[in-house]
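Participant: here is my input, please return the structure:
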Amino acid sequence: MVKLNRIYTRTGDAGTTGLVDGSRVSKADPRMAAIGDVDEANSAIGVAIAALGERAPAAALLTIQNDLFDLGADIATPAGIDGALRIVPAQVTRLEAEIDAMNADLAPLTSFILPGGDAGAAALHLARAIVRRAERSAVAVDGLNPPALAYLNRLSDWLFVATRVVNGAGAGDILWRPGASR
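Facilitator: Down below sits the predicted model:
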């Protein structure tokens, strides 16, 4: 269990931060960029939960937020550390099952979708875009746990399908009209 008695430590004042194994890296290290992007994605999901209120898929998003803390710990732990908290394939499989369940009642897409619609869906679209950035950042981390990268890839798909659910099973999706403003 984590226990924080004091929020500031001053150990990062020189531009470095500690990893789980006690080593220190620059705050500009690709590992730290990935952790920051995962944190931003988690915050964006929190905004989406606030916009959704009690509506689906708010409860599932709370599980995802917890997973993202696991993911941050995974990224913050260099390869080869025994007993480290890691994203596991079952977490990726769970996202896939949830995607399939949400997608089952949606009409097939006939166009790309513009980010927007319901306020909750718009917040989910923003979270999806941030997760895509987190995935790009994670690719640059040496020795990353493969299920961690798969989790991010699947999560962006999950968020996309969730936007369609929130937008009235796709009825409120805003479709791209190629060349419409010419």
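
Participant: C-alpha only now, for contacts and for neighbours.
Facilitator: Noted.

Participant: and the helix or strand containing Gln91, what does it pack onto?
Facilitator: Using DSSP states H and E, Gln91 sits in helix 89-103. Judged by 3 or more C-alpha pairs under 8 Å, 6 or more residues apart in numbering; DSSP states H and E, the packing partners of helix 89-103 are helix 146-166.

Participant: neighbours around the nearest residue to Ala169 once chain neighbours are set aside, how many?
Facilitator: In this structure, Ala169 finds its nearest non-sequential neighbour in Leu106, 5.6 Å apart by C-alpha to C-alpha, 6 or more residues apart in numbering. If you count neighbours by other C-alpha atoms under 10 Å, Leu106 ends up with 15.

Participant: to compare against the first, here's another:
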Amino acid sequence: MGHRLSKIYTRTGDDGSTGLGDGSRTGKDAPRVEAYGTVDEANSAIGLLLAAPGLPEDVAQLLTAIQHQLFDLGGELCIPGHAAIAAEDVAWLEERLDAYNEALPPLKDFILPAGGEAAARCHLARTIVRRAERATVALSRQEAVRAEAIGYLNRLSDLLFVLARMLARAAGHGEVIWQHQHRRQA
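Facilitator: Below is the predicted model:
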């Protein structure tokens, strides 16, 4: 790859534009930039989750693989017409989702984003992935976006929800059930 990023600042974005992967320029507030930028943010949140103490090794390996795929997805969204995420990637997430979900009891109530440090970080990553999905859907209303990209983000947020449940239980905190009639104690 060489010295691709030998100079970090270029000043070319000072006018509010940014370069896409195909060499074209667009506004920094363009839907495409919002989509791949939010995917990058989700990847960073997963990095924060990976830094949680006591994260099980299988989960760490899974999340690292997902980080690589999210980087690929960001590239797909940054380069109009580029394809990086395949149907097999979505199926791979579904397989992991099913495997982790199988060990959990059925969910009968809503849960709060809590349950210990790793679970809370996982919930944060989940909500950022959901925002990335919304931004990608918004982009798809204006420009061509492959269904695999949207499907990947949808499955990933589901997987992160299941992982948060598993991590809360593994840490001994358990899930925090939402209480509809909960009132503040004054």
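
Participant: related to what we said a few turns ago, so where is the helix holding Gln91 of the first structure in the second structure?
Facilitator: Structural correspondence for helix 89-103 of the first structure: residues 87-101 of the second structure, per TM-score structural alignment.

Participant: check the offset of that stretch from the chain's centre.
Facilitator: 15 Å (C-alpha atoms, centre = their mean, to the nearest Å).

Participant: quick check: buried residues in that stretch?
Facilitator: Buried residues in stretch 87-101 of the second structure, counted by 16 or more other C-alpha atoms under 10 Å: 89-90, 93-94, 96-97, 100-101.

Participant: what residue of the first structure matches up with Phe110 of the second structure?
Facilitator: Under the alignment (TM-score structural alignment), Phe110 of the second structure pairs with Phe112 in the first structure.

Participant: one more: Leu70 of the second structure?
Facilitator: Under the alignment (TM-score structural alignment), Leu70 of the second structure maps onto Leu68 of the first structure.

Participant: which stretch of helix or strand covers that match?
Facilitator: Going by DSSP H and E, Leu68 of the first structure is in helix 58-75.

Participant: residues touching the residue nearest to Ala169 of the first structure, list them.
Facilitator: 164-165, 169-170 (C-alpha atoms under 8 Å, 6 or more residues apart in numbering).

Participant: Ala118 of the second structure now?
Facilitator: Taking C-alpha under 8 Å, 6+ apart as the criterion, Ala118 of the second structure is in contact with 49, 52-53, 55, 164, 167-168.

Participant: mind putting those residues into CSV with distance to Arg11 of the second structure and neighbour count?
Facilitator: Putting the contacts of Ala118 of the second structure into CSV (distance: C-alpha to C-alpha, whole Å; neighbours: other C-alpha atoms under 10 Å) gives the following:
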residue, distance to Arg11 of the second structure, neighbour count
Leu49, 33, 22
Ala52, 36, 16
Pro53, 39, 9
Leu55, 40, 17
Ala164, 41, 27
Leu167, 43, 25
Ala168, 45, 23
